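> Structure, please.
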Amino acid sequence: MQKNRRMLAFGLGISVIFGGCSLGNDNTKSTETETAVSSGEEQKISINTKNFVRVQDYNGEGYALRNGEKTDKIAEDNREEIEVAVKKFFSEKFKTDVIVHNLVGAVNGVSVFVESVGEPHFHAIAIVPIDVKSKTVKTDGVWSQEGQVENALSGGLYAMAYEEEMNNLDNFVNQVITNYPVIGKNIEAVNNTASGHSTPHYYISIFDDVFDELNNLYLKNQNVSKEELRNTLDESKFNPDGVNVTLNFFMKEANTEPNEEAYDEIYNKIKTTDGLPRGSYALILNDNTINSKYGTNTNDNTINKNPLNQIMKE
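Sure, this is the predicted structure:
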């Protein structure tokens, strides 16, 4: 299962359900061609770098998946019944109430971006099939990519179990954005494009099998205590590389290259700061732009020096 979790996280990094992709870009050209791997095949994808906007201006508007133009309109015309069906899906399968934030048309369906209400807190995606020919929304066929919602739920339960340490992490992030010329995404962008336990400044990926046990505890009892969740994790003594916390910052000023000195200082502060949640840590520093169509920035100038799992917190 741990291998499957890692493959899921990797897969979500290179493709989004129904063919949406997270791709690298180069601002020196107005249009480029990238090679993405999807369903075991290489596909050439044209990227219009005119889609790049300042991260402060991005709220998720314009986020799109390939070949979703037709289903996008059908979904909006049937938004109310889609929301009802998706809320029912999460309530019945994951015992969680959700808020529907965004509908994004895709091939033969619509990806629905939701946020859980209260704790455990997470973002997730459900898919509602659409018959384009008949313009019919199949609300009785709602589904989710295998392991995607489960991983997001695990992240929310992890945050509950490590409540004090998560507060320390949030305080650390606030110190960083106060002392350095960096910022995160707008919360609207997170709500409209994110999956997992995500905030404007970091996101959490879960790999360890012990979190299947945490999920089962919650699915059996939605009032499971934070103490029981924490005890389960403490008793498991899970390896820190079973959880990855990625801090993802952007330069605050427009037309500014990622600052390597700031990156190095923040990186060292992560290494020396005590009281952070158990796990492995990665740091990414982007320029001030984000691709509005894909909700990411992976330009060539992005700084990401440390390989996955280099910073470990026991």
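> C-alpha from now on. contacts and neighbour counts both.
Noted.
> Okay, strands next: where are they in the stretch 201-314 of the chain?
Counting by DSSP state E, counting those that start in this stretch, the stretch 201-314 of the chain has these strands, from start to end: 202-206, 243-251, 279-286, 289-291, 311-313.
> by how many degrees do the third one and strand 243-251 diverge?
Yep, that's strand 279-286 we're talking about. Going by axes from the mean of the first three to the mean of the last three Cα atoms, to 10 degrees, strand 279-286 is angled at 20 degrees with respect to strand 243-251.
> Strand 279-286: how far from the chain's middle?
Between the centre of strand 279-286 and the centre of its chain there are 14 Å (Cα atoms, centre = their mean, to the nearest Å).
> Need the contact partners of that strand.
The set of residues external to strand 279-286 that reach it, using Cα atoms under 8 Å, 6 or more residues apart in numbering, is 239-251, 257-259, 263, 267, 297-299, 301-314.
> just to revisit the earlier point, columns distance to Thr49 on top of the strands of the stretch 201-314 of the chain, output as a markdown table?
Listed next are the strands of the stretch 201-314 of the chain as a markdown table, based on distance: least, Cα to Cα, whole Å:
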| stretch | distance to Thr49 |
| --- | --- |
| strand 202-206 | 25 |
| strand 243-251 | 18 |
| strand 279-286 | 16 |
| strand 289-291 | 7 |
| strand 311-313 | 33 |
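> which one of those is the most hemmed in?
strand 289-291 (a mean of 26; mean count of other Cα atoms under 10 Å).
> Tell me where the stretch 51-200 of the chain has helices.
69-77, 79-94, 148-161, 163-179, 187-193 (DSSP state H, counting those that start in this stretch).
> buried stuff in the first one?
The one in question is helix 69-77. For helix 69-77, the neighbour count (16 or more other Cα atoms under 10 Å) marks Lys70, Thr71, Asp72, Lys73, Ile74, Ala75 as buried.
> Can you name the residues that contact the fourth one?
With Cα under 8 Å, 6+ apart as the criterion, the residues that contact Lys73 are Gly105.
> For it, give its distance to Gly242.
Separation of Lys73 from Gly242 (Cα to Cα, to the nearest Å) stands at 40 Å.
> Could you do Glu42 as well?
From Glu42 to Gly242 the distance is 30 Å (Cα to Cα).
> more crowded one of those two?
Neighbours were tallied for Glu42 and for Gly242 using other Cα atoms under 10 Å; the higher tally belongs to Gly242 (20 against 11).
> Check whether that one really touches Asp208, as I assumed.
Yes. Counting by Cα atoms under 8 Å, Gly242 does reach Asp208; the two are 4.4 Å apart.
> to compare against the first, here's another:
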Amino acid sequence: MRVKTIFMLACILLLGGCMEKEESPQISPNTQYERVQDYKGEGYFLKQGSENDEIAEANREKIEKEVKEFFRKEYKTKVKVHNLVGNEEGATVFVESIGQLHFYTYAVIPFNGKKVSTGQVFSQEGQVESGITDGLYKIIFAEEFDHLDAYLDKIATEEEVTGRTVESLGNVGGEGYMTPYYFIGSSPINDEAILPVYELYMRNQNPTSEELREAFNEEEFTPDNLRISIMLFMKEEEAVPSEEIFNRITGDLETMAGIPKGTYSVYINDNLVHKESSDGVKDNSLERAYPDGIVRD
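Below is the predicted model of the structure:
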């Protein structure tokens, strides 16, 4: 679970290889990082993807059409395309759902030489399904997530911390339900509580919130089914992660009422994001995560 809870830290397996970062180009250490307030995904790249970046952009209209059709057909979901990133065999396409259910994810379209393959779009096993259940949990626990959102907005106002840009979530996020301050980890595969809700959505893409809540099997829910990773950054570029803020947040999450049930991880990072990987977690980051997460049941 540690790999899942660190935002875009680990490689994401794709195309028989993975969404690994290729060997870094010759970039000055001072330019590899960017202030989190400025980072929108520029500089992000995948293994041996530079050449396919150009092919992807030259075929953007066709790729967008293929990817949108894939999500409509396979997941009954409309999406908008945010970003195309070349990978070793084609392009990884970052998308955002449109409609009541909100999540970010990605799909892959392979190339045949310099041509875009038709009808060959695919997704990593379980990736889109997890994004859908993330969005479903957000609807089912809407009041509780609103309470968590209000708390984190207050923290960002009162303390010297901030979150990611919305643009970076769309361009290089792809991790299900996400806000600038946190993201959710869930899956219908091993979660008997959310599985009936997922099946309902796949039959009917316009259920009411009440219908979704009625389908939720609360008796089967455990805190490990819903993992909420809070990822914050210091506002000032030279600031080190604050233990005082970290202790305040972890203490509040242990005791405050009205937030979603689940297992929480908390990360406080310095101000910088690694542009090539979009990762903000570093050796100086403060973290409380698996197996010592905050369990709320």
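> just the buried residues of helix 69-77 of structure 1 now: which is nearest Val55 of structure 1?
Lowest distance from Val55 of structure 1 to the buried residues of helix 69-77 of structure 1 (Cα to Cα) belongs to Asp72, with 24.3 Å.
> so what corresponds to the closest one in structure 2?
Using TM-score structural alignment, the partner of Asp72 of structure 1 in structure 2 is Asp53.
> rewinding a little: out of the strands of the stretch 201-314 of structure 1, flag the one nearest Ile130 of structure 1.
Closest approach to Ile130 of structure 1 among the strands of the stretch 201-314 of structure 1 is made by strand 289-291 (26.9 Å; Cα to Cα).
> Show residues contacting that closest one.
With Cα under 8 Å, 6+ apart as the test, strand 289-291 of structure 1 has contacts from Thr49, Asn51, Phe52, Val53, Arg54, Val55, Tyr58, Phe250, Ala254, Thr296, Asn297.
> Excluding chain neighbours, give the residue nearest to the last one in space.
It refers to Asn297 of structure 1. Spatially, and ignoring its direct neighbours in sequence, Asn297 of structure 1 is nearest to Ile290 (4.8 Å; Cα to Cα, 6 or more residues apart in numbering).
> what about the one you found, distance to Ala189 of structure 1?
Ile290 of structure 1 is 11 Å from Ala189 of structure 1, by Cα to Cα.
> what's the answer for Thr31 of structure 1, then?
Distance of Thr31 of structure 1 to Ala189 of structure 1, given as Cα to Cα: 24 Å.
> Kindly report the same for Gly156 of structure 1.
Gly156 of structure 1 is 19 Å from Ala189 of structure 1, by Cα to Cα.
> who's in contact with the counterpart of Glu219 of structure 2 in structure 1?
For Glu219 of structure 2, the aligned position in structure 1 is Ser236, judged by TM-score structural alignment. By Cα under 8 Å, 6+ apart, the residues touching Ser236 of structure 1 are Val210.
> excluding its backbone neighbours, what's nearest the equivalent of Ile155 of structure 2 over in structure 1?
Using TM-score structural alignment as the criterion, Ile155 of structure 2 maps onto Val176 of structure 1. Nearest non-adjacent residue to Val176 of structure 1, counting by Cα to Cα, 6+ apart: Ile266, 7.2 Å away.
> Run a quick check on that neighbour versus Thr178, I expect a contact.
No. Counting by Cα under 8 Å, Ile266 of structure 1 does not reach Thr178; the two are 11.9 Å apart.
> Quick check, the match of Asp72 of structure 1 in contact with Asn83.
No. At 10.5 Å, Asp53 of structure 2 does not count as touching Asn83 under the criterion of Cα under 8 Å.
> Any idea which of the helices of the stretch 51-200 of structure 1 gets closest to Thr273 of structure 1?
Using Cα to Cα, the nearest of those to Thr273 of structure 1 is helix 163-179, at 8.4 Å.
> in the closest one, what's buried?
Buried, per 16+ other Cα under 10 Å, within helix 163-179 of structure 1: Glu163, Glu165, Met166, Asn168, Leu169, Asp170, Phe172, Val173, Val176, Ile177.
> Please work out which residues outside stretch 1-10 of structure 2 touch it.
Residues external to stretch 1-10 of structure 2 that are found in contact with it (Cα under 8 Å, 6+ apart): 173, 175, 185, 227, 229, 231, 265, 277-281, 289-290.
> Please say which position in structure 1 Gly99 of structure 2 maps to.
Counting by TM-score structural alignment, Gly99 of structure 2 corresponds to Gly118 in structure 1.
> neighbours around its match, how many?
Neighbours of Gly118 of structure 1 under the rule other Cα under 10 Å: 11.
> swap in Asp300 of structure 1?
Applying other Cα under 10 Å, we find 11 residues neighbouring Asp300 of structure 1.
> and it, what pairs with it in structure 2?
In structure 2, Asp300 of structure 1 lines up with Asp283, judged by TM-score structural alignment.
> Equivalent analysis for Phe90 of structure 1, please.
In structure 2, Phe90 of structure 1 lands on Phe71 (TM-score structural alignment).
> Could you find the closest non-adjacent residue to its match?
When the adjacent residues along the chain are set aside, Phe71 of structure 2 lies closest to Thr77, with 5.6 Å between them (Cα to Cα, 6+ apart).
> residue contacts, that neighbour?
Thr77 of structure 2 neighbours (Cα under 8 Å, 6+ apart): Phe71, Ser97, Ile98, Gln205.
> shouldn't the last one be in contact with Lys78?
No. In this structure Gln205 of structure 2 lies outside contact range of Lys78 using Cα under 8 Å: 10.2 Å.
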